[in-house]
Every structure is written in C-alpha cells, then in structure tokens.
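> Task: produce atomic coordinates for the following.
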Amino acid sequence: MTLTQDWLERLVAHPTVSSDTNLPLIGEIETALANAGAVCERFYDATERKAALLARLGPDAPGGLMLSGHVDVVPVAGQDWTVPPFSLTRKNGKLYGRGTTDMKGFVASALALVEAIDVESLAAPLWLAISYDEEIGCVGVRQMLEEIAARDILPDLIIVGEPTSMQLGLGHKGKIAFHVKATGVPRHSAEAPLALNALHIATDFITGLRKLQAEIEARGSREAGYSVPYATVHVGKLMGGTAVNLVPDHAELLMECRMMAADDPLALAEQVRKACATAVALHKERFKEASIDIEITGNYPGHSIDGDHPVVQAFAACLPKAAKECRLSFGTEAGLFAQALEVPVVICGPGSMEQGHCPDEFIEETQLAICDTMLAAAVIRFCTSRGPLGSHVPKQMYGKM
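Purely as a prediction, here's the structure:
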C-alpha cells in the first residue's frame, strides 16, 4: 500500500457527511501536518462542530503553491452499496468508499506529499486549504478565504483538486439556488374553478422558466468545452397540496440556475423574477391573493481561466503529456478562490465525477499514482528549485517528471 492509499483509508473511515462533525478528521490531519513542520490554523463554523484548516509549509513569503480540497461527503442513505461505504475496499485496481473520488483521493495525495517533503528545501510556501460543507453550496471555505485575502496570502497558483480524471480543468459553471413559494386561494375541489390553485401558479411560473431556457439557448453567452455550453435553468422539486379534494393554496418549488463565468448572476436572477411576475399577472385580476415569493438560498461564482496563461502553462508541464483541457459542468470552490484572491486557479484531481456521489463510489489506483506524480512536480516547479522530496519518497512519485 502506498502512503497515499494509506491516507485515503484513514480519510474514508471518517463519515464526514455535512450533517455531522468533521473535527475528528480535522484533528487527525492537523496532527500529521504539524508533525511534518506545518503551521496550522482552524476556522470553525457557528456551531464549532466543523472546521476548515489552513496549513503552511515552508517560509511565510509571497508566491508558492496552494492545494485546495474539501473533506465533506454526500450521504449514503438510500443508496445500494455492496461494500462498506466508510471503509476502504480494494478490488481489481480500484479503491471503493464514500469520498474516494469526491474528493478525499486528492486530499490523501496532498497529505502523503507533505509527509514526504524536505521542508528545508522549500524556497516558497506550500499551502493546504481544507474546507467543509462544499457539498451544500461551498459554505465552509468562505470564512477561511476571507482571512486568506485579508492577510494578502497570494500563491502563484491554486490547484483545486476536484475529480477531472487528471485533466487540466480551466473552468466551471456558477450556481444560484432558489426557494420559491406560490400562494393561491383554497376551496373544495368540487368548485375548483372558483379557487386559485397554487400548483397552477407554480406551473405557470415553470412554463415561463422553460421559455427563459429557450431564450438562453438561442441568444445567451456560450463557452466552448462544456457539455452544455450555456446557462441552464432547472426545477428540481415541486411540492403542494394535502388532498385530492382540496384546492391547494400553497405550493413550493426548489430550482437553480447554472451560468457561465461570463454571465451576470444578478441579471439572470432578475430574469427569473420577471418570469415570476408574469405568472402572477395571469391571475392577479381575479385573485388579489395571488403571489410568488422567491428566496435565494445559495450561490457561488463560475470560473474561467485561459489555457495560454503562463502560470497555467507552467502547471500543464507537470501533467502527463496525454492530459487534455476540460471545463466542468459541476461547481467547485475554484471560482471563490479566484474571485477572492485574483490569482491563477486551475482544477485538477484524480477520479471521475461519474463515480462521485454514487453507490460503490471508487477511484482507480492509477489515478492516485498520476496525482502523486503531478503534485510532486508542481511543488518542485512552484516551491523550490532544489527539489523538495526526501530520499525516502517512492520513485513512482516523481519517476515521470
């Protein structure tokens, strides 16, 4: 077993779903980092049951490299697992367990690298930024980011290690999440035409959203490299009504917009509000009670960086020659880092999101090995000109550099 695989086994053993504490895992990581010579600081949430962790190896100086990862995972409840989700299972070159791909595999590789580094050889700092509650809207990184920005910590490059199959991720979409409440007028269903069905208001609103989606597809901004190269408007849940013989006076829906980095999120939110106003106007003349209230429940920015940026090119040299550029439809913390610090940010990590969030989530051992090699090369490129790896590091960590 490699050092990275050993770390992955330790990380998976902590069931760090967002509803639970992550402090035992953060404590284990912090102890290991401190023993390796890192200066560590925690950033707690309001309950003090969860914390983000910022660690620095090497000098307190400008530049260097920052590795970013989250250690929270999605729940396993209701999923049909054939292996224990919180225990690492090895089978046919694959490592199974919740979070192996998203994204404890990258964190394990980073921790293994830290334990292998000769700290004295670092001419520039190596930072680790480990967050919580990424899975519920990139929540847990924000306080830590505020402190990083306030202290003018400006690395030459930030690598967000979300799963890209070790391809060079140059961007991802942003997101706005909405909670929508429609109000109508109740009545017995025998006289339904005399009432205002809140579900009907909600579906009128959904019809307006479908028109908005068509307009975006026809005339909205586009960015090549995405499976859907324009913004999307999506309703994921519609709720309302208590009995078939009662016209419901309340309905709720949960929806989101995912937009390109170049899109104005406030303008897109305004278009959603206009669709709301149009749906209400259809009924307002007959029913003054008709209304729709919209609450934004979460958001994070998109991200885009030019593959020709010199720092990106320097990082690309650390990747296997077969690595391609890609852009991610799912969200990451990269946009928040780029927005807060205004430094180059790329997304690159082991595994594929096709396995993330699924039962029997797994990562291939070969992906971890490629990540080990990439991180070792990146530290040499961005943190030292002398080579930071001690003689006890397995050759496979740097044999292809």
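> CA only for contacts and neighbour counts going forward, please
OK.
> so how far is residue 259 from residue 226?
In this view, residue 226 and residue 259 are 11 Å apart by C-alpha to C-alpha, to the nearest Å.
> which one of the two has more residues nearby?
When residue 226 and residue 259 are compared for neighbours, residue 259 comes out ahead with 27 against 16, by other C-alpha atoms under 10 Å.
> was I right about the more buried one contacting residue 230?
Yes - here residue 259 reaches residue 230: they are 6.8 Å apart, a contact under C-alpha atoms under 8 Å.
> which helices and strands does the helix or strand hosting residue 53 pack with?
Assignment of secondary structure by DSSP states H and E places residue 53 within strand 51-57. Strand 51-57 sits against helix 23-35, strand 39-44, strand 126-131, helix 142-150, with contacts defined as 3 or more C-alpha pairs under 8 Å, 6 or more residues apart in numbering; DSSP states H and E.
> this one next, for a side-by-side:
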Amino acid sequence: MDLLYRTEELLGELIAFPTVSADGNLDLIAWAANYLKDLGAICDVTLDETGHKANLFATFGPEGDGGLVLSGHSDVVPVEDQEWSSDPFVMDDREGRLYGRGACDMKGFIACVLAVAPRIAEWPLTRPVHIALTYDEEVGCFGARALVEDLRARDIRPAMAILGEPTMMRVINGHKGCYEYTTHITGCAGHGSAPDHGVNAAVCAARYAGRLMELEGELRTRAPEGSPFSPAWTTLNIGRIHSGHAHNVIPDHAEIDWEMRPVQRSDAEHVLAEIDRFAEEMLPAMLSVHSEVAITREVIAETQGLHPVKDSEVATIVSALTGANGLDVVAFGTEAGLFQSLGMDCVVCGPGSIEQAHKPDEYVSRDQLSACLHMLQGLEKHLT
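Have a look, this model is predicted:
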C-alpha cells in the first residue's frame, strides 16, 4: 500500500478520536497500543491518577539504553466557540489539505510514525526505536512529565528524541520555557467607607502586579550574550486580574494569572524568589488587620525550555534527512525540555505549521506529510 495513502487513513482514524484534554485519550491509546503490539512492539501504557488519561511507550529493537524516541502528544484543544466549515472530528480532504482538529498539532506526525512503524519493525535495529504518545501537553505537559519520571524510575535512558510538533519540517533545537501561575490573595471584606477596617485584596493585587512589572524590566537586562531568541530575554506577562463585586465594597479576594517564558533557569529562579519575598513583606500589614489573610502562588504549569546544544547527533541526522541548512529556535513551548532533562539529545521537527494549530479548519498538507515520511524512512541507515 502507498505509504502516504496509509498515513492519510491513519490520520483520519486519529482525528476521529476526540481527545480534547479535558475528556481524556484512553480510546486512542488503546487503539495505538493494539496496532503497535500487532507489529511486535513492547508496549507500556501508564494511567494518570484519574484513570482517564494515559501515556503509551512502545519499543522496537534491542533492549537497553540509547536509541531514539519519536514522540507526539495525543491531546488536542477544544473546538467550542470556533466556526468550522466541516465536522472537526471527521477528516476533510480539500485541495491537497487534510482538515480536522489535531491534523497538524500533532496527529499528522503521529500518523506518519504509525504508517512507518511496520517498516521499523522489520529494520535490523542495532539501537531501540521508541514511540511515545503522551497526554495533556496542551494544558501543561503533564503526560510528558509523568513519562520522563517513569523512564527515570525504570532506568531507561534513550539517547535521542524527535518531537513532531508542527515546524514545517524545519529543525528546531531551542525554545523558551513556559511557567504559568495563579496568585490568590485572601483579604478581609468591609465597607468602602472604612478602608482601615478591611484588607483590600484588589489593592494588594495591584501592588503584587506592580512588582511583577518591575521584575519584567529587570529581565530585559539579563539576556544571555548571543541569545538566539526573539526577544532575547525572559518575558513576563500578566494575563488576568480579577477582584471585587461593587464600587463600595472592600474585596476580600483577588486572583492574578501570570506567566514567564525563561531563556535560562536562573531567570525563573530569580523571579520566583523575588515575588515570593515581596508577598512575605506584604503579609505583616495585612495580618495586623485580620488573622486569616493569605497570599498563595499556585503552579499551573512549569514547562522547561529546550536549550540548544553543540554537536547534536540527532540535529545532524534530521538536518541531513530534511535538507535543512541550519537550526532554528521557536517561541512556542513543547515537551522537548522535559526529555532533555533526562539526558536526551532533542530536536523538534514535524509536518504542518504552528499557524494552523488551535484554529478552526486546522489542516496539514499532503506535501508536509510526504516530507515527514521521507525523514522517518531515512532514519533506518542511522539506527541499523
């Protein structure tokens, strides 16, 4: 069977699984595990603590360390409040483009990997090839975090990883991290005419936000020399501040949603240490009015960045197979930093454009799938 045609068939099946992060991915994982088991892969399925989501880690070839991971996340973003021209969970073929939720982010890559899997099963591998499908990338990379910890606990150490996020088959060897937080401020309600009798959570939130913006200014001066990113420094953003109910009521609660995208871990450590110290300095004045006030910083997600490395074997291999003239960095985050933390040499390279991700009428082109298939098939000479 023509490999591209088979990829399209598999992509249609993958899109038909509505694996929105909030709803789980068990049906897709069970289907993929059965498919790979039938080809002779050793498959490990691990559930999350809810039992509604799972990772799949499948292995072809010899046991032991080294080898290559081909990784993709199985979850997709919601389609509610989006205007699609066709059913988002039924693949639509139009003018060389295959439409559907997850088509490029990132079921197109997964379909390519599954289409090539029967050939991988027949390669005389001298190093293992692993296929990893994770959950909850879209809401914090929780599946990849669990997978990396599981591999660490089992003392499994792959040498390389290709993460197939949509890059138009450009070879990406770096991206910033993404750290997201919600700070909750508990004050003491009261009448607006007697401000000294309450603890105004909105005012506290404004002071906290002001300190964040001071730190944002400091980060601009901390850009590493030769930083490949744009902007070159760690960025900090306040996305939402919520507090209060009426003009004349002292609000007793406030929330601040904020994020930073560090180019280096030391920037994140600096920001967190400084903002937590600032919160501690605010508390005595608040406690002098009421004993049950609090400032708590909730971690929503802490996704590590992918740090460019010199003399990368996987970058050399993938660049040769794709014809790339150089390596790039991107602004969006991936699971690659988590794999890198286990000692893997990682690149991000996959079919489709990030410009299509998360949008209505998401698509991947046949040309991009063909290019990905060419790259995956070319791995044989590097692994046998």
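> Now tabulate the helices and strands packed on strand 51-57 of structure 1 in a markdown table and tack on mean neighbour count and distance to residue 1 of structure 1.
Converted to a markdown table, those look like this (neighbours: other C-alpha atoms under 10 Å; distance: least, C-alpha to C-alpha, whole Å):
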| stretch | mean neighbour count | distance to residue 1 of structure 1 |
| --- | --- | --- |
| helix 23-35 | 16 | 18 |
| strand 39-44 | 17 | 28 |
| strand 126-131 | 25 | 24 |
| helix 142-150 | 16 | 33 |
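> pretty sure residue 170 of structure 1 contacts residue 327?
Yes - taking contacts as C-alpha under 8 Å, residue 170 of structure 1 lies within contact range of residue 327: 5.6 Å.
> re earlier: do you know which of the helices and strands packed on strand 51-57 of structure 1 lies nearest residue 316 of structure 1?
Across these, residue 316 of structure 1 has its closest neighbour in strand 126-131 (18.2 Å, C-alpha to C-alpha).
> Where does that closest one end up in structure 2?
Aligned by TM-score structural alignment, strand 126-131 of structure 1 falls on residues 129-134 of structure 2.
> after superposition, how close is the matching stretch to structure 1?
Once fitted to structure 1, stretch 129-134 of structure 2 is off its aligned match by 0.8 Å on average (mean C-alpha distance after the TM-score superposition for structure 1).
> Strands of the stretch 201-350 of structure 2, residue ranges please.
Counting by DSSP state E, counting those that start in this stretch, one finds strands in the stretch 201-350 of structure 2 at the ranges 235-243, 249-250, 253-261, 294-303, 328-330, 345-348.
> Between strand 294-303 and the third one, find me the angle.
Counting by axes from the mean of the first three to the mean of the last three C-alpha atoms, to 10 degrees, strand 253-261 of structure 2 lies at 30 degrees to strand 294-303.
> How many neighbouring residues does the residue lying closest to residue 99 of structure 2 once chain neighbours are set aside have?
Spatial nearest neighbour of residue 99 of structure 2, excluding adjacent residues (C-alpha to C-alpha, 6 or more residues apart in numbering): residue 363 at 4.2 Å. Residue 363 of structure 2 has 26 neighbouring residues, counting by other C-alpha under 10 Å.
> Where in structure 2 does the host helix or strand of residue 106 of structure 1 align, residue-wise?
Using DSSP H and E, residue 106 of structure 1 falls within helix 105-116. Counting by TM-score structural alignment, helix 105-116 of structure 1 pairs with residues 108-119 of structure 2.
> Residue 370 of structure 1 contacts residue 166, correct?
Yes - between residue 370 of structure 1 and residue 166 there is a contact at 7.4 Å, judged by C-alpha under 8 Å.
> Find residues that contact each of these two.
Common neighbours of residue 370 of structure 1 and residue 166 (criterion: C-alpha atoms under 8 Å, 6 or more residues apart in numbering): residue 350.
> Neighbour count: those two, which is higher?
With neighbours defined as other C-alpha under 10 Å, residue 370 of structure 1 and residue 166 compare such that residue 166 has more, 26 against 22.
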